[in-house]
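Engineer: I'd like to go over a predicted model; first the sequence, then the structure.
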Amino acid sequence: MARYFDVHPTDPQPRSIAQAVALLRDDALIAYPTDSCYALGCRLDSHTGADRIRSIRHLDDKHHFTLVCADFAQLGQFVQLDNAAFRAIKAATPGAYTFILPATKEVPRRLAHPKKRTVGVRIPDNPVAQALVRELGEPLLSSTLLLPGAAEPMTDGWQIKEELDHLVDAVIDAGDRGTEPTTVVDWSEGFPDVVRVGAGDAARFG
């Protein structure tokens, strides 16, 4: 049965964040809010988390996981950035964008794209997600909480708790986060290619 944390959307209670992060450090898989919609998240070195996300969402090994980072310095440890990407991504973050970039050796091989060795990264403009990754001290390995066959991501924390009670270890509820996922920009070839238009303004990368 999943733990349920009801947190303030703009000023999350430190005790709840600390308890959720303690669960993450103990190999937990959580559902948590971002600036676009709810997501599933676990530690980067979780032995079971990535497979549990794949199982819940029915994903194959070509799915791009996203590393949700606290800030640009942390993001830079996990992906390779040329000068153009550095400037453009720094100007767009924090925000509702996911960037696909070549992974550094800090990213476990099993989590990067099997052929391209790429990974998604993002810095959410959301106080709860920010508090989680700051307290954890490392990125959260994440994927949008979009269930198989569903047209839109889940938006209600209590509904997530009821639906995924035996599939996740904790649900962090910060109210309705909407259904629009991030705008995805593939920068792995050295130029921006918008592969999904979502909550972030895609025009700046057009």
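Structural biologist: Great, that's in hand. Numbering: from 1, shown residues only.
Engineer: okay, CA-based contacts and neighbour counts for the rest of this
Structural biologist: Noted.
Engineer: tell me the secondary structure at the residue most central in space within the chain.
Structural biologist: Computing the C-alpha centroid of the chain and ranking residues by Cα atoms, centre = their mean puts Ser142 first, at 3.6 Å. What DSSP: H, G, I helix; E, B strand; the rest coil gives for Ser142 is strand.
Engineer: mind listing what the nearest residue to it once chain neighbours are set aside touches?
Structural biologist: Nearest residue to Ser142 in three dimensions, chain neighbours excluded: Gly41, at 4.4 Å (Cα to Cα, 6 or more residues apart in numbering). By Cα atoms under 8 Å, 6 or more residues apart in numbering, Gly41 lies in contact with Leu29, Ile30, Ala31, Tyr32, Gly49, Leu140, Leu141, Ser142, Ser143.
Engineer: quick one: Gly41 from Val197, how far?
Structural biologist: Distance, Gly41 to Val197, by Cα to Cα, to the nearest Å: 22 Å.
Engineer: next: Glu180.
Structural biologist: 9 Å.
Engineer: okay, now Gly149: neighbour count?
Structural biologist: 8 (other Cα atoms under 10 Å).
Engineer: can you tell me the element it falls in?
Structural biologist: Per DSSP states H and E: Gly149 is located in neither a helix nor a strand.
Engineer: what about Ser16, how many neighbours?
Structural biologist: Ser16 has 16 nearby residues by other Cα under 10 Å.
Engineer: comparison target below:
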Amino acid sequence: MADSKTVSVGGRIPGLDLAVPRMLRPSQFPSRLSFPAPAKPPLRFRVLAMAVKRSPKRLKYSAPRFTKEGGLVYVEADPSGEDIWKLDPIVELLKQGAVGVIPTDTVYAIVCDLKSPSAIERLRRIKHIEPSKAGSKFPLSILCRSLRDIDTYTTGFPRGDGQGHASIFRAVKHCLPGPYTFILTASKELPKRCMRYGTPTAKYAARKDVGVRIPDDAICREILEKLDAPLISTSVKGLKENEWLLDPVAIADAYGPEGLDFIVDGGVRVADPSTVVDMTRITPVVVRQGKVTELLQ
């Protein structure tokens, strides 16, 4: 391959009657594909992302695609979703059973293919979810593309009882996509591995409920759309401390050695988890107060 420093771009090679075509940047290639411009991320996300951009620790992950010892792929993506082409290799990894970290509209999440039993087992090991705790506090939830995904893997939202509860479903539609996790009764379509965990001799209760989300995050939604399937997820916390890990660089340092396959860096997040609402009964019950309370007002 000719050295780019010795060839004049757009000129001629000395001694040869051959014109050297001008190099085009990827952005100059014509494309028939167009994507709707997503809304800009909240200012606090952009400011915090810029604040850590030049930190020495972050510089080692500064390449668009970075492979660390052990095979950790690190991709930096614009929070607005302007460079969604960078997400293509992440989608391919997920299809192959990879376990990785992506941003959501709240905190970062460890995700994998919902239909891959081996990937789900690896996710549990990476997150250190013990069999005895797998059925408590709903550690795994589904990141969905739309209400159709929710209808597929759950029995759906309560439709009311004729006594003032008929507006629940309309309120849910108004709030989604958004920072909510709704606990619903799982359908037969949901793989058992998403609800049960343990050895054949271990004592564990089969969960009949599962948390579902439709995140309002450009990066997360693009990954789900490109994958054309929902993902199983669990929020990212410190391995020893029960605190959210909000900086993807800190996540790489903590979970890279645990066997994580990839991280999508969408900037530093704010410690605002989703609001968790149990909708397995006629009257919704708030399990965890999170980022917003609009549904309850």
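Structural biologist: Nice, thanks for sending it over. Values in this document were obtained by computation on a predicted structure and should not be read as measured data.
Engineer: what's the TM-score once they're superposed?
Structural biologist: The TM-score (TM-score structural alignment, normalised by the length of the first structure) is 0.92; 205 aligned residues with a Cα RMSD of 1.8 Å.
Engineer: before we move on, the earlier item: going by distance to Leu164 of the first structure, which of the contacts of Gly41 of the first structure wins?
Structural biologist: Lowest distance from Leu164 of the first structure to the contacts of Gly41 of the first structure (Cα to Cα) belongs to Ala31, with 9.0 Å.
Engineer: aligned partner of that closest one in the second structure?
Structural biologist: In the second structure, the residue matched to Ala31 of the first structure (TM-score structural alignment) is Val101.
Engineer: dump the residue contacts of that match.
Structural biologist: Residues in contact with Val101 of the second structure (Cα under 8 Å, 6+ apart) are Tyr108, Ala109, Ile110, Val111, Leu260, Phe262, Ile263, Val264.
Engineer: can you tell me how far it sits from Asp151 of the second structure?
Structural biologist: For Val101 of the second structure, the distance to Asp151 of the second structure - Cα to Cα - is 25 Å.
Engineer: repeat for Gly71 of the second structure
Structural biologist: 36 Å.
Engineer: circling back: could you give the secondary structure assignment for the residue nearest to Ser142 of the first structure?
Structural biologist: strand.
Engineer: if I read this right, Ala103 of the first structure contacts Lys115, doesn't it?
Structural biologist: No. Look at Ala103 of the first structure against Lys115 with Cα atoms under 8 Å: they stay out of range, at 11.7 Å.
Engineer: between the two, who's got more neighbours?
Structural biologist: Ala103 (25 against 7).
Engineer: show me what that one aligns to in the second structure.
Structural biologist: The pairwise alignment with the second structure assigns Ala103 of the first structure to Ala186, based on TM-score structural alignment.
Engineer: ok, now which ones touch that match?
Structural biologist: Tyr153, Thr154, Thr155, Lys208, Asp209, Val210.
Engineer: what residues are up against the last one?
Structural biologist: Shown here is Val210 of the second structure, whose contacts under the criterion Cα under 8 Å, 6+ apart are Phe138, Leu140, Ser141, Ile142, Thr154, Ile183, Leu184, Thr185, Ala186, Met195.
Engineer: one more: the first one?
Structural biologist: Going by Cα under 8 Å, 6+ apart, Tyr153 of the second structure touches Ala186, Ser187, Lys188, Glu189, Leu190.
Engineer: aligned counterpart of it in the first structure, please.
Structural biologist: So, by TM-score structural alignment, Tyr153 of the second structure is matched to Phe78.
Engineer: how much space separates the closest residue to its match other than its chain neighbours from Gly157 of the first structure?
Structural biologist: Nearest non-adjacent residue to Phe78 of the first structure, counting by Cα to Cα, 6+ apart: Thr104, 5.1 Å away. Thr104 of the first structure sits 34 Å away from Gly157 of the first structure, going by Cα to Cα.
Engineer: these two: who's more crowded?
Structural biologist: Gly157 (23 against 18).
Engineer: the residue nearest to Phe78 of the first structure touches Leu75, doesn't it?
Structural biologist: No. Using Cα under 8 Å, Thr104 of the first structure is not in contact with Leu75; the gap is 10.5 Å.
Engineer: list the buried ones in the strand or helix carrying Gln19 of the first structure?
Structural biologist: In this assignment (DSSP H and E), Gln19 of the first structure forms part of helix 14-25. Residues Ser16, Ile17, Ala20, Val21, Leu23, Leu24 are the ones in helix 14-25 of the first structure that count as buried (16 or more other Cα atoms under 10 Å).
Engineer: which pair in those spans the largest distance?
Structural biologist: Farthest apart among the buried residues of helix 14-25 of the first structure - using Cα to Cα - are Ser16 and Leu24, which lie 12.4 Å from each other.
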